[in-house]
Structures are given as C-alpha cells and as structure tokens.
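> Can you look at this prediction? I've put the sequence above it.
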Amino acid sequence: MVDFNVKLEGKTVLVTGAAGFIGSNLIKRLCQDVKDIKVIGVDNLNDYYAVNIKYSRLKELEEYKNFVFIKASISDKKVIEDIFEKYKPAIVVNMAAQAGVRYSITNPDDYIESNIIGFYNILEACRHSYDNGEAGVEHLVYASSSSVYGTNKKVPYSTEDKVDNPVSLYAATKKSNELLAHAYSKLYNIPSTGLRFFTVYGPAGRPDMAYFGFTDKLRAGKTIQIFNYGNCKRDFTYVDDIVEGVVRVMQHAPEKMIGEDGLPLPTYKVYNIGNNSPENLLDFVDILQQELIRAGVLPENFNFDVYKELVAMQPGDVPVTYADTTELEEDFGFKPHTGLREGLRKFAKWYSEFYINKK
C-alpha cells in the first residue's frame, strides 16, 4: 500500500471537463467529502452530445459554495495561464477531452485541438507553476483510456503491455497524452498519473455511449445494432467506482527520485481502472432491457428480440476490453466492485426520472 503523500484538505483543485460525466461526479465527491477544499471547474460545454445533460450536472454542482465554474476551453492557452495564475491549483485533474472512437473518424480536428493542444497547455501551465520558487502543482492526474490497447491480443490488458498500435485517432491522442506527460515529468519533475478508464457507465452518463443510445432507440421503438454479431466484450465500470479510484490516486503522487545518471527519474505512473470482469455485449443489453422494464422506461410486454440486429464490427472498435487492475489493488487497496445489474438499475432509474417523470 502506498502512503498518501498529497493532502486534499484545504487545497485548491482544478478539474477540467467539469460538466462531463466523470468530472462532475468527481467534483461532487470532493466538495462533499473533503474539508476546506476549493474546486475550480473548467468546461467549454460543447455540443458533442446534448448540452442539457451537461447543464443538469452543473446545476447540481452550483449548490456547493466551494466550487467555482469557468466556461472555457483548455485549448485556449491564455485562459489556462490566467486560471493557474489566479487560483494556483495544488492538484490538477484533467478530464477534459474530445471523447468517442467513431466521432474521431469524421471530426479529427476536435481531437487534435482538445486532446493534444489542450493537454499540452495543461502541461505547460503545470511546468510554469514552479516558477520563481512557487510550490506549484503537487500532482497532475489525467484521463487516459482503455482504447490505447488497440488490438492487443493478450488479456487482461496490463499497463506493462506495449501499446503502439492504436486503431483510432481518439486512441492515438490518449497514448500521446501519456507520452507527453512522461516527457514533462522527466524534464520538469511534474508528478503525473494517467488513468486508463474502461467503459464507464451510470446515471447522467454520456448519450453517445452504447447503453444510453440503446435506451433511446428501444424507447422510440427503433432497432439497435449490436456490433461484431454480439461477440464484443467490455469491462463496464460504474462511475462511482471510477471516482473512488481517482480520489485515491489524487492523494499519492509518484515519488521524486534521482536516477543513476544524477538526473530526476520521471515522476510518472499509469493505472488501469476497470471492473476486471468483461461482460458479453448481448448479456449486457439483456440486463439493460430488464432494468428498463423494471424502471418503467419500456413496457412490461416489450419484445427485445424484435428490436435487435447483429452486425459486423465498426472501424476503430475492438472486440474486447479487459483491465488488469492488480497494480491499483496493490497500491491503493481498491478494486471496482459495482455489479452490472446494480449499476444499470441506477441508470434506468435516473433515465426514467430525467426523461419520463421529470418534475
């Protein structure tokens, strides 16, 4: 078990992607549970998916007096510099990114702007936070993705595996983030930890994710397409488990050490955060429709078989994602544990309240 060498109490934390799925849940947890914390949230509120969900997440965060929201893009270097100058964050959590594998095929510019230029701006701001003897950033935590494993044949996926074969631009930008963070940690001694998330789901999630899109279509009486003829497996990870992992990781920055060459070793680490239990997509969708019926989103007599179509794999997709979480367990005594039915039940309940029984 690692020692928690970064205290969150009384600190200023910058969270980018504040209106996003993981970012908003993380901020809620920090504001609720950490004494005297101040959280600065940044988000550009783009319309990649329905902004009403983003505004709904932000509305929940407004009740916290220790939260400040700034509408801005991390690709705007001047804005990021000004935020660091004004608030001097001790911990930075970069969740802002253009997400989505398939969208990256048709809209590559968005990925370069947000995931490459935006992350570079964050790294530069962290670098200059130490100028003039300032204490600077104690720990940079950033979102990577299971997509970096590409067509990796070995399962479960380990952070020790070579990941040089991305099959989408999205995956390539996430691998680039890890490489940039490594270089900056070596050059400027910035303690950084990358987190490879595995298929995150839950209430108020991203509408572009399969489980959300399936729900929309089934509710509208439309056919859903299940790729790779139903033979895909995904390591679905419930959002609360992801947040718990992030909060633990935030509190331990990689140790600063000197190597044999007399120069600092990279203060750099990467972890998988996944359920360590891949589920067949057909089974996942079957449980989903059961929970949607239970929540009243679909009628009791709903005939699921009529609305499913098994189709070939899509470009950029991979047949399986499966996380080896041994390091996360060893270092932090933590492993995601929320079962699929429990997680989907909570999503179905939220969906019913948000779209059908909205007060």
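The structure has been received and is ready for your questions.
> can we go C-alpha only for contacts and neighbour counts from here?
Fine.
> all helices for the stretch 51-200 of the chain, in order.
Along the stretch 51-200 of the chain, the segments classed as helices by DSSP state H, counting those that start in this stretch run 51-61, 77-87, 101-106, 108-111, 119-128, 169-188.
> wait, which of those helices is closest to Ala135?
Smallest distance to Ala135 across these (CA to CA): 10.6 Å, for helix 119-128.
> in that closest one, what's buried?
By neighbour count on 16 or more other CA atoms under 10 Å, the buried set for helix 119-128 is Phe119, Tyr120, Asn121, Ile122, Leu123, Ala125, Cys126, Arg127, His128.
> ok, and here's another one to check against it:
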Amino acid sequence: MGQVRHHDNFPSTPGKVKMDRSNYFGRVTSRWHSTASARLLGCSALLLAFALVVLFRVSSSSDLGDGGYFSHSDVHWAFKPTRVWEKKVRQSCLPRREDNPMVVLVTGAAGFVGTHVSLALKKRGDGVVGIDNFNSYYEVSLKIARQELLAKHGIFVIDADINDAFLLKTVFELVQITHVMHLAAQAGVRYAMENPGSYVQSNIAGLVNIFEICKAANPQPAIVWASSSSVYGLNTKVPFSELDRTDQPASLYAATKKAGEEIAHTYNHIYGLSITGLRFFTVYGPWGRPDMAYFSFTRNILKGKPINIYQGPNNKDLARDFTYIDDIVEGCVASLDTAEKSTGSGGKKTGPAQLRIFNLGNTSPVTVPTLVDILEKYLNVKAKREIVKMPRNGDVPFTHANISAAQTQLQYKPETNLETGLKKFVKWYLSYYGDNTPHESLVAW
C-alpha cells in the first residue's frame, strides 16, 4: 500500500558506517572549493549518491512482488496534501445523522469486506474515509470498480499504504476520527508460500503502524480489526470457540493474524486502546475476492474448465462455515457501535480499556461438493470435477464457528444460508462480468 518511506538518504546502518559516510562527504565538500575539476568531481559524487538512493528505494520496494505495496498510481515519493485532497477527506468524513454519529477510517476500503462496511456506515449517516493500496494480489480493476462505487456514495478512498505514518497523521489532524475499522491485510493462505514478506509487511508492520497512530491521537479512537478463523489452525475441537487454543497455526497467514491478536493485547494493556478483533469465517458474496474458491469455481465452470475439489485425510470432503457478506457487515457495524472509548491520552493509559475477540460465522458448515452443486444449479452448467488430495499448503479440513459470544454481546444473528447467498453472488457475477470472466488467479478458502 504505497511504499514504506526511508527518511534518511541511506538505509539505517550502525554508527561506524554512518560516520564513514559523513567523513566522505566532508572530504568531498572541502575539495569543492579548491579547483573546478574538484567541484565537478563533487557534483558527480552527489549525483551518484542520489542515484544509489533511488535504486535502493526502487529495488527494495519491488522485492515485495505482486503482494507488495505500490499503488495503482505513481509511486508516492513524498506525500503532500493539497487543498482538493483535504476537502475530499473532510467531505467524506462529514456525518449526516445527529444521533451519536461516528467518523470512521476504514482501511482496506476498496477490498471486499471494506467496501460493504463503508457503504453500510455511510448509508446510515456516519462519516467515512477509506484507505487502500490497490495492490495486485488479485485484479486491480475490481478494486478500482469498488472505489468508484464508493465514490458514487460520497466515500473518498485514499490511494496509499497503511505503513505511511505521515499520511495517516495528516488524516487524523484534518478530522477527528472516532473509530478505525482496520480491514487492510494481505489475504490468502496459499500465497504466503510465494510471497511471505508481504504478509509480515501488511499484517504485522501495518497493524503496528495503525496502533501507533491511534495511540498518539487525542482523543484516541476505538479500533475494530479483522483477525481470521485461520488462527484456530490445527484445532480439532468443534465448533471453534474464542476460548480454544490458537497456538498451532497451519499457515503463515494464520500466524500473522495470531501475532496481530497478541500485538492488540499489548497496545490495549500499555496504551489503553479500545480494541475489538473479529475472526471471520469464509466470507462470500457480491463484489467478493476472485482468489476465493466459490469465485474461482464460478469462473472456471462458465469457461468449461475443470475445478479441483480437495479432499482431506481418509477421503473426507472439506467443509467450510461459509458466511454471507451482509451477515459479516452486521457483525462489523455492531462491533463499532458497542466499542467503548479508549482510555489513553497523549499515548499514556489512564485506565483499563475494552479488549474483545469474536467469531463471526454462519455456524452451519457446508461441504465443498455441496457448494459446487449449488453453483451448478444457478449457473445452469455442469462442473467438470477433479477430486484432488488436499496439498500441504496451510489449508485446514474444516471450519465451524461458535458464535454465542457475538450473539450475546453484539446481537449478531446470521440470516443468509449458502444457497440464498450463492444465488445473489451468481446474479452479481453475471451482471458484472457477463461472458468476460477474469484471468486465472490463486484459490483460497
């Protein structure tokens, strides 16, 4: 999401190396005034140094790969807010309701869940501003289409990186953010095997940066953030409860989300940030992620291509607690509404602060073959199924949410079964893509 800035001319290095550089430039400067040729040499050295800095920044950013943090626009060498930009932020954050309105910063706003949550908040009259890096993990065109949808409803999505501390500070200085809905993350279980650095950069470093900005704000906002059902990892007890052990992650993605939960505890304990974590269970629906299995299956069924249906140990079908996007949005908004105020001031804790974690699922697992049956029904096309053993890539055989805590504290009540939800998804898919289905992409659950 944008690039991570280096504020020095060189990457940070131990003192001795920095001193040597300082002496070098000192010698060049002293010769600068001696002769014309020396001045030319000095200019050349400075130009060379500048070129090396540029090369360093470009190479270090490009190392992030497709899951990295360039936006779809030009690289942000130095963010400078303009009057037009500031006006867009203020207008987007202007609440329309008088009864306890919120001003919410939604990270990952051009993502699947982020788009739907932003629209729900704006519809009821809250102020909303988004931030998204538009990375190329899956087709950027879909993210841009979501951004355009949000713009039609008066929601401004900033094209930037959550690691850009200066930009985030600027937003907090322009408007008083009361809540942060932190949904930005590098998603997907299998992609972590190709680009692990992107998960650390976004899911850990990005989360810490959000917490750092929030802890320094005065007043501090309340934070709701997306963890994942993946944290249950190799847990075999079902349904998964928030009280179950989560110390056996099966993937790097899960490990970064588990790390995020521990980091959240730390910032709550030390700085008094009010933090609510949400463990999502296989979210699906219109405007969804193309890397998800239901999305990929739909694409390939329509193209007449075979689909891989994985089986677990003992030829057992995989099962997922598929949760429709509208139900997830209900849980997200309820979490914001019930979040207590943070208790820190100027980065210092003044009292105990709220810390919560909730499962948000449908609590009705469905096998993958049944999912395909439903897609066949609404696409009116027979799938070419290939049964494949589940590879050792971080996937788990099943998920099943215990949602009693969310039911009690959030009045969370999922209402959409898989058949109804997939019918709505297929209708959107055919409307959005028609016969022009997108390129091949990774598949996640």
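Received, thanks. Please read all numbers here as calculations on a predicted model, not as lab measurements.
> Report the TM-score for the pair.
Laid over one another, the chains give 0.88 as their TM-score (TM-score structural alignment, normalised by the length of the first structure), with 330 aligned residues with a CA RMSD of 1.9 Å.
> Identify the residue of the second structure aligned to Pro203 of the first structure.
Counting by TM-score structural alignment, Pro203 of the first structure corresponds to Pro286 in the second structure.
> and its match, what is it in contact with?
Ile325, Lys424, Phe425, Val426, Trp428, Tyr429 (CA atoms under 8 Å, 6 or more residues apart in numbering).
> measure the second one to Gly285 of the second structure for me?
Computed with CA to CA, to the nearest Å, the distance linking Lys424 of the second structure and Gly285 of the second structure is 7 Å.
> Who has more neighbours out of those two?
Gly285 (24 against 15; other CA atoms under 10 Å).
> Tyr324 is in contact with that one, correct?
Yes. Using CA atoms under 8 Å, Gly285 of the second structure makes contact with Tyr324 at a distance of 5.9 Å.
> Now do the shared contacts for those two.
Gly421.
> that older thread, with distance to Thr223 of the first structure added, can I get the helices of the stretch 51-200 of the first structure in TSV?
What follows is those, written out as TSV (distance: least, CA to CA, whole Å):
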stretch	distance to Thr223 of the first structure
helix 51-61	24
helix 77-87	44
helix 101-106	19
helix 108-111	29
helix 119-128	38
helix 169-188	27
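> of all those, which lies closest to Asp317 of the first structure?
helix 101-106 (7.3 Å).
> Pull up the aligned stretch in the second structure for the closest one.
Counting by TM-score structural alignment, helix 101-106 of the first structure sits on residues 189-194 of the second structure.
> Once you drop chain neighbours, what's closest to Asn163 of the second structure?
Excluding its sequence neighbours, the residue lying closest to Asn163 of the second structure (CA to CA, 6 or more residues apart in numbering) is Gly206, at 5.2 Å.
> And for that neighbour, the neighbour number?
Neighbours around Gly206 of the second structure, by other CA under 10 Å: 23.
> Looking for the alignment partner of it in the first structure.
So Gly206 of the second structure corresponds to Gly118, using TM-score structural alignment.
> And its match, how close does it get to Asn177 of the first structure?
Taking CA to CA, one finds Gly118 of the first structure at 10 Å from Asn177 of the first structure.
> And for Asn52 of the first structure?
Distance from Asn52 of the first structure to Asn177 of the first structure, by CA to CA: 29 Å.
> Tell me which of those two has more neighbours.
Asn177 (21 against 11).
> OK, contacts around the counterpart of the more buried one in the second structure?
By TM-score structural alignment, Asn177 of the first structure lines up with Gly260 in the second structure. Contact partners of Gly260 of the second structure, counting by CA under 8 Å, 6+ apart, are Asn203, Ile204, Leu207, Ser227.
> Now for the closest residue in space to the first one that isn't next to it in sequence, how many residues are close by?
If I follow you right, that is Asn203 of the second structure. Residue nearest to Asn203 of the second structure in three dimensions, not counting chain neighbours: Ala185, with 5.2 Å by CA to CA, 6+ apart. Neighbourhood size, Ala185 of the second structure [other CA under 10 Å]: 26.
> I appreciate the help and will end here.
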